[in-house]
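Asks: sequence? don't have it. structure:
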């Protein structure tokens, strides 16, 4: 049976604790029965049992173990939903450390000599952005999670916490739900115990909690970040140069580069706008400030999202932010708390005019974004690709915009491809081969680096041509400018690529260049580069 903790009961409890000669006596009579979100009770064994209302997904409930009070400063543990934060390491300056003790709660009477840890940067074992602690690290959390019932069950584990005042407390989490089954009502028992026989190792310099928008010690939001309220039903439009802008008709305007609405993101491209926009995640592992340029390859344009999946509406978005294609969305979602947190990811943008920018979303709070957006340089790189086009009755298709070989079902209507290959035949996405703006021209360059600008003449679109073979061979749709890419030796029947570079127009009409460096029985090796939207040279 549990009783409310009275000053007299607390005196009795502290007199029991005082039996251990190494125990520093607590300040009797100062622990309130209720303090903020915390309610304290005392059990028959003299330990304190505390219940904390941690249901607010945005606010931390901070507890000072030395006084048992809810505090803003000088706290030891903080609670929010199922997260338990400690005031040390990357989470604060109080030097709080935690260790896992061996044995049952009743048997733990002295703090352990080893196994101590302070809060450390978030690792990759979980999907949140919280610092890793002895309570939460994604690999061995304080709870077991049942994916079928979506419930949390505390592990039978005793923690020992070194407080901000250098005292030691054992703590065991007993439950996460109240009697009605409501979550985030953490209940734990705790008591002061003797200090370890040796001095604890230094936890290292603490991190002063961020006083701004960001959580303490967790990727603080830069002071110059932009705050954008996209919590309503209307889209909010941004320009890299001007920030939030008013747009009357986004479907025809190139005054905007990025649009936000709740968790959805658009760029001025594809199904969202008339611009040269696009996006992709930066995979170089660089910090936001360290990114100075971006390759022209690999940008994804906007498309209408299928609304068939639960919780998703049919709307125009950029797939790079939406978690399609096997890559994560820009945010992390916790299904047990329904909490959205911004992922630790930097995105590369193509603006409406085709220039490049970088984007980092630092925080998201119910539709309010805190983000950084800045222009960067455009970098043109040469890629190498091998394409097996050895089947005479099939075509292989390539995107010169960065996707490499792409699967195409209806080549005549699919805008995903720029170059088609089958044996020695080549085509572009234009003319008789596709609905795109594809075309090709042979240049005077003999090496791919030599071609620096688009040819002024010689551009041809696809037409129906006779296939190689005896008289009566069928026709095929191909590009005449590309037909002379190889030399043929009739004596040996050898096909060898000429030292020639071709300029191409992609399906969306932008400049690329291609050189075939080898061919073996239908297997091509290509070098190619994409100038990017609006560019007239490399």
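Replies: In hand now; what should we look at? This structure is a prediction, so every number in the text was calculated from the model and none was measured.
Asks: can we go C-alpha only for contacts and neighbour counts from here?
Replies: Fine.
Asks: Chain neighbours aside, what residue packs nearest to residue 404?
Replies: The shortest distance from residue 404 to any residue that is not its chain neighbour, by CA to CA, 6 or more residues apart in numbering, is 5.2 Å, and that residue is residue 398.
Asks: Tell me the helices and strands packed up against the host helix or strand of residue 62.
Replies: With elements delineated by DSSP states H and E, residue 62 resides in strand 61-64, which encompasses its position. Using 3 or more CA pairs under 8 Å, 6 or more residues apart in numbering; DSSP states H and E as the contact criterion, the elements in contact with strand 61-64 are strand 69-70, strand 77-80.
Asks: Second structure for comparison follows:
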């Protein structure tokens, strides 16, 4: 059996066993589980099969891994709590913490992205990998999850999916898309669809034996799993079966770069924030309500996990072209910071466009440098004119922004673009909650 190498793994948290001996695999998490029924502590890793449910059962193998058997033959979703190994029936699965994945026929959806909104702000997501076609996936050698900064964990999304021609309103399940096909699917011939291979006219549906996954849950716990079957003992289709086991993994609540890049201090209900947004490619995401830096796995499709994000002089908001949230900003040029305690009656909110971020578009420019516009929303850029702070210098404009997210409102203003040492991309700002009227 060939050993598995996760692509682009920088830290060797995923160890590959090269011999037939097996290791004792265990994992624990300091994160608190959030579920519909409450609870103050994260359940320990399972040591025996869970209760399952009417359409779901669990068993244990001789090698101490677990088997899930699902009756997904009907047209209703079967929701699975993989940590407690039980079937759940959330009243509102789109906003429930009770489930991790769900089955309906060949479809497997994940709680996150466009399929759900766990309250932790972390999507359930998978990293799919395969070995050469014809080889068996080396399931027993996977003893840890690849770190978040080394691979891409995928979740369910609407619309285009890595270049596939998908209609805008079509939901694409990560499990039926990744990993890439060994045989591209053609309707009259068949082919691969993520976890399974389908023959012509769906006569036969079989798991791809060379494919395996790591599932990350919204509690930041990790499971290795592989699909085993799609038929029951009588040969009836619609009965998926898979093997799984919890494995160690780095917390998905950590900065992928390994450091916190936003700090906050609050006094008299006003929060001062210092953000290291100096990275050329990395965004720093902030949730105003919790006053914290957050780490969304799929920021473009997580409506509730973040409000504003920073990268150099760019600031994006969770709405419009940047996200599926309901964040908007209203700009008040030369606004009186102290006097603004409620939302103005004439507030006109803007979202990000595909070619223009609201924070760098509004308010419109009122400065020039020999005929060149030098104002970009929240900041002024001096270009080659020395307008008080030197050439090629960014300075905040005198603007107070009203930021709204649903029925929550804040006033916000930018204070600086440079650190005390003069390093660029080190933003200072302050914000405070205000009343709706």
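Replies: On my side now, so go ahead. Note that the structure is predicted; figures quoted are calculated from it, not measured.
Asks: Quick TM-score on the pair, please.
Replies: Once the chains are laid over each other, their TM-score by TM-score structural alignment, normalised by the length of structure 2 reads 0.39; 192 aligned residues with a CA RMSD of 3.2 Å.
Asks: any idea which element the residue nearest to residue 404 of structure 1 lies in?
Replies: Using DSSP H and E, residue 398 of structure 1 falls in strand 396-399.
Asks: what packs against that strand?
Replies: Using 3+ CA pairs under 8 Å, 6+ apart as the test, strand 396-399 of structure 1 ends up in contact with strand 404-406, strand 419-422.
Asks: can you put those in TSV and add distance to residue 295 of structure 1?
Replies: As requested, those are arranged in TSV below (distance: least, CA to CA, whole Å):
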stretch	distance to residue 295 of structure 1
strand 404-406	14
strand 419-422	20
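Asks: Deepest-packed of those strands, please.
Replies: Most buried of these, by mean neighbour count (mean count of other CA atoms under 10 Å): strand 419-422, with a mean of 23.
Asks: After that one, which helix or strand is next? Please name it.
Replies: Elements were assigned by DSSP H and E; along the chain past strand 419-422 of structure 1, the next helix or strand is strand 425-428.
Asks: Surely residue 130 of structure 2 is in contact with residue 226?
Replies: No. With contact defined as CA atoms under 8 Å, residue 130 of structure 2 and residue 226 do not form a contacting pair (10.6 Å).
Asks: Next, show the common contact partners of these two.
Replies: In terms of CA atoms under 8 Å, 6 or more residues apart in numbering, residue 130 of structure 2 and residue 226 are both contacted by the residues 211, 212.
Asks: Neighbours of the residue nearest to residue 404 of structure 1, how many?
Replies: Residues within reach of residue 398 of structure 1, counting by other CA atoms under 10 Å, total 21.
Asks: and of the helices and strands packed on strand 61-64 of structure 1, who's closest to residue 174 of structure 1?
Replies: Closest approach to residue 174 of structure 1 among these (CA to CA): strand 77-80, 14.4 Å.
Asks: Give me the buried positions along the strand holding residue 62 of structure 1.
Replies: Using 16 or more other CA atoms under 10 Å as the test for burial, strand 61-64 of structure 1 gives 61, 62, 63, 64.
Asks: Residue 50 of structure 1: which of the residues you listed is nearest?
Replies: Proximity to residue 50 of structure 1 was ranked across the buried residues of strand 61-64 of structure 1 by CA to CA; first place goes to residue 63, at 10.5 Å.
Asks: Would you agree that closest one is in contact with residue 70?
Replies: Yes. Using CA under 8 Å, residue 63 of structure 1 is in contact with residue 70, at 4.8 Å.
Asks: what do the two both touch?
Replies: residue 38.
Asks: List the buried residues of the longest strand along structure 1.
Replies: The single longest strand within structure 1, with elements called by DSSP state E, is strand 368-379. Using 16+ other CA under 10 Å as the burial criterion, the residues of strand 368-379 of structure 1 that qualify are 368, 369, 370, 371, 372, 373, 374, 375, 376, 378, 379.
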